[in-house]
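K.L.:
predicted model, plus sequence, below.
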Amino acid sequence: MALSDLHSAAASLTTHALDIAKGVPAANLAVELFRLAGGCKVSIAKAVTNVQGRCEAPLLTQSTVEPGAYVLEFDAGAYHGAASPFDIIPVEFNISDPAGHYHVPLVLAPGGYSTYRGAPPSRVPDDKGSWGAISARVSLPNHPAAPPPGVGGPGLTVHVIDISRGIGAGSLKGELYRCGDGDCRTAVGGFVVNDEGRTDQWLIDAGKLQRGDYELTFEAGDYFARANFGVGATPFFDRIRIRVRVIDASAHHHIPLLLSPWGYSCYRGS
């Protein structure tokens, strides 16, 4: 499987649509990008998502991006094919750093949606000191990148985004367990999330996934304490636990986690 627009060296704006009602990528979803200028919308790009829920090419590249306000519009009504209170989903955002790579995922269902600034694998935008007093970026050794989720066979992967800053949750520690009867758990191994928000190696390698229940734990309190977010000695969300049931061991299971000091969400990605 070829790498997507997200991994294009020239990418300035990319998106990824996930159908959370079905737990699959939102394929064949029409997307249109507008630039806002003088109270008017100027259409500058159109695309339809592929089987990965991505576009075949970046919506903006280094040669076409300009600082300013933009709107991404997703034709959710046509995608769902049924009555929905969200026909067109408009996502307005600003691009301040034309040298950066902006990633805007959409998680949607007939009855709702969510979006956030994702963490692309290259050129994190410069926030111009907006978070000068808060910095948890821990420099980690460079390692060969693991294959993207869904490439190379079934396995288990995670992607953790610090949505309080729109970056990968680099240095977040976690543990993977295999669950047995009752409260019995067997530790599979610990991991540390890299600066992209992923792990350097898949949590379960391709071809080694088994049917059954797994539990992922993430040390969120420790992560945000080191980020100087002022979560205190007893953070509200200290440890995040996510239980995952694998019914089809022939399918890849990718679990994104979006977290801030005061909340989190997860879903089955692609």
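P.N.:
Done, it's in.
K.L.:
alpha carbons only for contacts and neighbour counts from here, please
P.N.:
Noted.
K.L.:
do you know how far residue 258 is from residue 251?
P.N.:
According to CA to CA, to the nearest Å, residue 258 stands 23 Å off from residue 251.
K.L.:
of those two, which one has the most company?
P.N.:
Set side by side, residue 258 and residue 251 give different neighbour counts by other CA atoms under 10 Å, the larger being at residue 258 (20 against 16).
K.L.:
quickly find the element holding that one.
P.N.:
Secondary structure assigned from DSSP states H and E places residue 258 in strand 253-260.
K.L.:
find the residue closest to residue 105 in space, skipping its chain neighbours.
P.N.:
Nearest in space to residue 105, with sequence neighbours left out and distances taken as CA to CA, 6 or more residues apart in numbering, is residue 16 at 4.5 Å.
K.L.:
residue 106 is in contact with the one you found, correct?
P.N.:
Yes: with contact defined as CA atoms under 8 Å, residue 16 and residue 106 form a contacting pair (6.1 Å).
K.L.:
pretty sure residue 155 contacts residue 204?
P.N.:
Yes: Residue 155 lies in contact with residue 204 (CA under 8 Å); the separation is 5.2 Å.
K.L.:
those two: which is more packed in?
P.N.:
In terms of neighbours (other CA under 10 Å), residue 155 is the more surrounded of residue 155 and residue 204; the figures are 23 against 18.
K.L.:
tell me which residues touch that one, please.
P.N.:
202, 203, 204, 205, 206, 207, 208, 209, 251, 252, 253 (CA atoms under 8 Å, 6 or more residues apart in numbering).
K.L.:
this is the other structure I want to compare:
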Amino acid sequence: MSSLTTHILDLTHGTPAHNVEIHLSQVNNNHLTLLSSAVTNEDGRLPEPLLSEEEMKAGEYELLFHIGDYFRNKEVQDDDPRFLDKVSVRFGISDPSSHYHVPLLVSPWGYQVYRGS
């Protein structure tokens, strides 16, 4: 079943990152069209896919993770401005019949993203 999902792992605490706002946008000629917004649960995941099987279309997309607020609430980093406030990940969907999973591993000072399974 095709869909777009994500999850966030907090590398500073070694736990899933809960209560993080995520925005999904479609990118057309560097113009963003907001498709959906969601907030991670206790497992660092979303209750529903960001794109369902019916919504999957080939194209360029952006996930915007609001991790600055998350780390401020955890009292990890209170710098102003924060080193990382929002993490933007642009990626392409070339095969809408496939499942795309885009995990974010994050700390206040760095992140890694990859195509998961």
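P.N.:
That came in fine, so what should we check first? Owing to the predicted nature of the structure, the values given are computational and were not obtained by experimental measurement.
K.L.:
which of the contacts of residue 155 of the first structure count as buried?
P.N.:
Taking 16 or more other CA atoms under 10 Å as the criterion, what is buried in these is 202, 203, 204, 206, 209, 251, 252, 253.
K.L.:
report the contact partners of the fifth one.
P.N.:
What it means is residue 209 of the first structure. Neighbour list for residue 209 of the first structure: 154, 155, 156, 249, 250 [criterion: CA under 8 Å, 6+ apart].
K.L.:
now swap in the last one and tell me
P.N.:
Contacts for residue 253 of the first structure were tallied using CA under 8 Å, 6+ apart; they are 154, 155, 156, 157, 246, 268, 269, 270.
K.L.:
highest neighbour count among those residues?
P.N.:
Of all the contacts of residue 253 of the first structure, the most densely surrounded is residue 269 (26 neighbours; neighbours counted as other CA under 10 Å).
K.L.:
so where is the longest helix along the first structure in the second structure?
P.N.:
Ranked by residue count and defined by DSSP state H, the top helix of the first structure is helix 220-226. Helix 220-226 of the first structure corresponds to residues 67-73 of the second structure when matched by TM-score structural alignment.
K.L.:
could you do stretch 250-266 of the first structure as well?
P.N.:
Residues 97-113 of the second structure are where stretch 250-266 of the first structure aligns, with TM-score structural alignment as the criterion.
K.L.:
gap between the two ends of that stretch?
P.N.:
Start and end residues of stretch 97-113 of the second structure are separated by 22 Å (CA to CA).
K.L.:
what's the answer for stretch 158-174 of the first structure, then?
P.N.:
Stretch 158-174 of the first structure has its terminal residues 11 Å apart, counting by CA to CA.
K.L.:
please apply the same query to stretch 179-199 of the first structure.
P.N.:
21 Å.
K.L.:
tell me which stretches of the second structure form strands.
P.N.:
Under the criterion DSSP state E, the second structure carries strands at the ranges 3-5, 8-10, 15-16, 21-28, 31-39, 59-65, 87-93, 99-101, 104-107, 110-113.
K.L.:
among these, which is nearest residue 79 of the second structure?
P.N.:
Taking CA to CA as the measure, the strands of the second structure were each checked against residue 79 of the second structure, and strand 104-107 came out nearest at 13.9 Å.
K.L.:
list the buried residues for that closest one?
P.N.:
Along strand 104-107 of the second structure, the positions that meet the burial threshold by neighbour count (16+ other CA under 10 Å) are 104, 105, 106, 107.
K.L.:
could you do stretch 53-72 of the second structure as well?
P.N.:
53, 56-57, 60-71.
K.L.:
what's the offset of that stretch from the middle of its chain?
P.N.:
Mean C-alpha position of stretch 53-72 of the second structure versus that of the full chain (CA atoms, centre = their mean, to the nearest Å) differs by 4 Å.
K.L.:
what about that stretch, start to end distance?
P.N.:
Stretch 53-72 of the second structure has its terminal residues 35 Å apart, counting by CA to CA.
K.L.:
just to revisit the earlier point, in CSV: the strands of the second structure, plus distance to residue 76 of the second structure.
P.N.:
CSV is the format used below for the strands of the second structure (distance: least, CA to CA, whole Å):
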stretch, distance to residue 76 of the second structure
strand 3-5, 27
strand 8-10, 11
strand 15-16, 14
strand 21-28, 18
strand 31-39, 20
strand 59-65, 17
strand 87-93, 17
strand 99-101, 27
strand 104-107, 9
strand 110-113, 13
